[in-house]
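Enquirer: sequence? don't have it. structure:
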């Protein structure tokens, strides 16, 4: 249908404006974590927030108050999970993946690339973006929990303590 009624249009304008403002306030209160690079849990919350906002806007069956409660519940759950995962490593491993080593001392770990569905070209791109021109000059390439790729050049490895929580495939041991 092209047009139902002016009251529906006015409802979308009024509720949309209020829902948008509520979402912005909710995101500001819930903290930077909600807007950080996304791991699987963060992505679910982000998609759910967007879906909830769309439902508030377009469904006259959902009151504004119900929508505000839904947004608040999602933000609160995200906050609780983030709080618990910083204090309980076991919970963190259930909610987020561990970072995975893709290159170890210049050796590309083909098995790790295959398991993580990362192409060698993506690894080369990350190495170039880090300002390194030679794979042999790389101590580690890590697929992070948010899907980004980190590169540690051999000269910047230090004691390697930043790699302690990285999943090391058996082929690199």
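Expert: Received it, and whenever you're ready, just let me know what you need. Since the structure is predicted, the reported quantities are computational estimates derived from the model, not experimental observations.

Enquirer: could you use CA atoms for every contact and neighbour count after this?
Expert: Will do.

Enquirer: how close does the residue nearest to residue 119 when sequence neighbours are not counted get to residue 52?
Expert: In space, and not counting its chain neighbours, residue 119 is closest to residue 113: 6.6 Å by Cα to Cα, 6 or more residues apart in numbering. Between residue 113 and residue 52 the computed distance is 36 Å (Cα to Cα, to the nearest Å).

Enquirer: then residue 67?
Expert: For residue 67, the distance to residue 52 equals 7 Å [Cα to Cα].

Enquirer: equivalent analysis for residue 103, please.
Expert: When distance is defined by Cα to Cα, residue 103 is 41 Å away from residue 52.

Enquirer: between these two, which has more neighbouring residues?
Expert: Taking neighbours as other Cα atoms under 10 Å, residue 103 and residue 52 compare with residue 103 leading, 25 against 20.

Enquirer: tell me the contacts of that one?
Expert: With contact taken as Cα atoms under 8 Å, 6 or more residues apart in numbering, residue 103 is in contact with 109, 138-142.

Enquirer: the same query, at a cut-off of 6 Å, please.
Expert: With Cα atoms under 6 Å, 6 or more residues apart in numbering as the criterion, the residues that contact residue 103 are 109, 140-141.

Enquirer: out of those residues, who's nearest residue 130?
Expert: If you rank those by distance to residue 130 using Cα to Cα, residue 141 comes first, at 10.4 Å.

Enquirer: that closest one - how many residues pack around it?
Expert: Based on other Cα under 10 Å, the number of other residues close to residue 141 is 26.

Enquirer: let's bring in a second model and compare:
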């Protein structure tokens, strides 16, 4: 039993490290070769865990080899567009100039219902609003609406806007993010002082605290209900 637990922990750690090396991709964003490698990683990890007679070192070597192969292929694809086209394929235009490309749908075995469903997930329930729809190599659909159906933004109205960055998290689940405070040249003492103005004297009771680019401090206490 102890041996199985140790083998499982080793393989789990190794697979997690391998996936971290492969990079940050959602399953739906994976290229075909990346999905194949992940499936093989899962299979290779499960064999030594399920069967103690299967040598652990063989599973470890195979997992490391697959991780190395994925990194090697990724770097190679950065240099070779031809190889990228062969391995990953290319994008397919499903709607062009507002017209559904029937032959392309047939070629991809992609029916109209699938297309309409994907457009709805992109907030385009009316296909008449779409100028282009492109099926990317990851299986995701990119939608370009017709010009008269695009939302108005401040640039269209020549309205100047102030810079808006992203809020910086200062406390998460009671833990002070010190390196974020250092980035904006603030201290934990400053944070404690600011929160004490709201009657908060124990930082561990704070679920989330963040500071936006305008200097506004947002906070929420643990177990705080609306």
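Expert: Looks like it came in fine. Being a predicted model, the structure only gives us computed values, none of them experimental.

Enquirer: hang on, the earlier thing: how about the contacts of residue 103 of structure 1 in a markdown table, adding distance to residue 150 of structure 1 and secondary structure?
Expert: Shown next, in a markdown table, are the contacts of residue 103 of structure 1 (distance: Cα to Cα, whole Å; DSSP: H, G, I helix; E, B strand; the rest coil):
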| residue | distance to residue 150 of structure 1 | secondary structure |
| --- | --- | --- |
| 109 | 15 | coil |
| 140 | 8 | strand |
| 141 | 6 | strand |
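
Enquirer: mind giving me the packing neighbours of the top helix by length along structure 2?
Expert: Secondary structure of structure 2 per DSSP state H: the longest helix is helix 56-79. Contact partners of helix 56-79 of structure 2 among helices and strands, from 3 or more Cα pairs under 6 Å, 6 or more residues apart in numbering; DSSP states H and E: none.

Enquirer: kindly provide the distance from the closest residue to residue 172 of structure 2 other than its chain neighbours to residue 194 of structure 2.
Expert: When the adjacent residues along the chain are set aside, residue 172 of structure 2 lies closest to residue 208, with 4.8 Å between them (Cα to Cα, 6+ apart). When distance is defined by Cα to Cα, residue 208 of structure 2 is 14 Å away from residue 194 of structure 2.

Enquirer: starting at the chain centroid, how far to stretch 12-22 of structure 1?
Expert: How far stretch 12-22 of structure 1 lies from its chain's middle: 26 Å, per Cα atoms, centre = their mean, to the nearest Å.

Enquirer: so it aligns onto which residues of structure 2?
Expert: Here stretch 12-22 of structure 1 aligns to structure 2 at residues 4-14, judged by TM-score structural alignment.

Enquirer: residues contacting the matching stretch, please?
Expert: By Cα under 6 Å, 6+ apart, the surrounding residues in contact with stretch 4-14 of structure 2 are 45, 49.

Enquirer: so how far does it sit from its counterpart in structure 1?
Expert: Plainly put, stretch 4-14 of structure 2 ends up 1.2 Å away from its match in structure 1 on average once the two are laid over each other (mean Cα distance after the TM-score superposition for structure 1).

Enquirer: tally of neighbours for the residue nearest to residue 172 of structure 2?
Expert: Summarising burial for residue 208 of structure 2: neighbours were counted as other Cα under 10 Å, giving 20.

Enquirer: that one: what's it in contact with?
Expert: By Cα under 6 Å, 6+ apart, the residues touching residue 208 of structure 2 are 171-172, 219-220.

Enquirer: tell me which of those is nearest to residue 49 of structure 2?
Expert: Sorting these by how near they are to residue 49 of structure 2, with Cα to Cα, puts residue 172 at the top with 35.6 Å.

Enquirer: okay, the closest one and residue 210 of structure 2: tell me how far apart.
Expert: Between residue 172 of structure 2 and residue 210 of structure 2 the distance is 9 Å, computed by Cα to Cα.

Enquirer: quick one: secondary structure of the residue nearest to the spatial centre of structure 1?
Expert: Ranked by distance to the mean C-alpha position of structure 1 (Cα atoms, centre = their mean), the top residue is residue 38 at 0.7 Å. For residue 38 of structure 1, the secondary-structure state derived from DSSP: H, G, I helix; E, B strand; the rest coil is coil.

Enquirer: and the strands in structure 2?
Expert: 92-96, 99-100, 130-135, 141-145, 168-172, 175-176, 206-211, 217-221 (DSSP state E).

Enquirer: could I get those in CSV, plus columns for distance to residue 7 of structure 2?
Expert: Converted to CSV, those look like this (distance: least, Cα to Cα, whole Å):
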stretch, distance to residue 7 of structure 2
strand 92-96, 44
strand 99-100, 53
strand 130-135, 42
strand 141-145, 41
strand 168-172, 34
strand 175-176, 33
strand 206-211, 37
strand 217-221, 41
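
Enquirer: so which of the ones you listed gets nearest residue 117 of structure 2?
Expert: That would be, of those and by Cα to Cα, strand 141-145, which comes in at 10.6 Å.

Enquirer: what span of structure 1 lines up against the closest one?
Expert: Under the criterion TM-score structural alignment, strand 141-145 of structure 2 matches residues 149-153.

Enquirer: then stretch 77-92 of structure 2?
Expert: Stretch 77-92 of structure 2 corresponds to residues 85-100 in structure 1, going by TM-score structural alignment.
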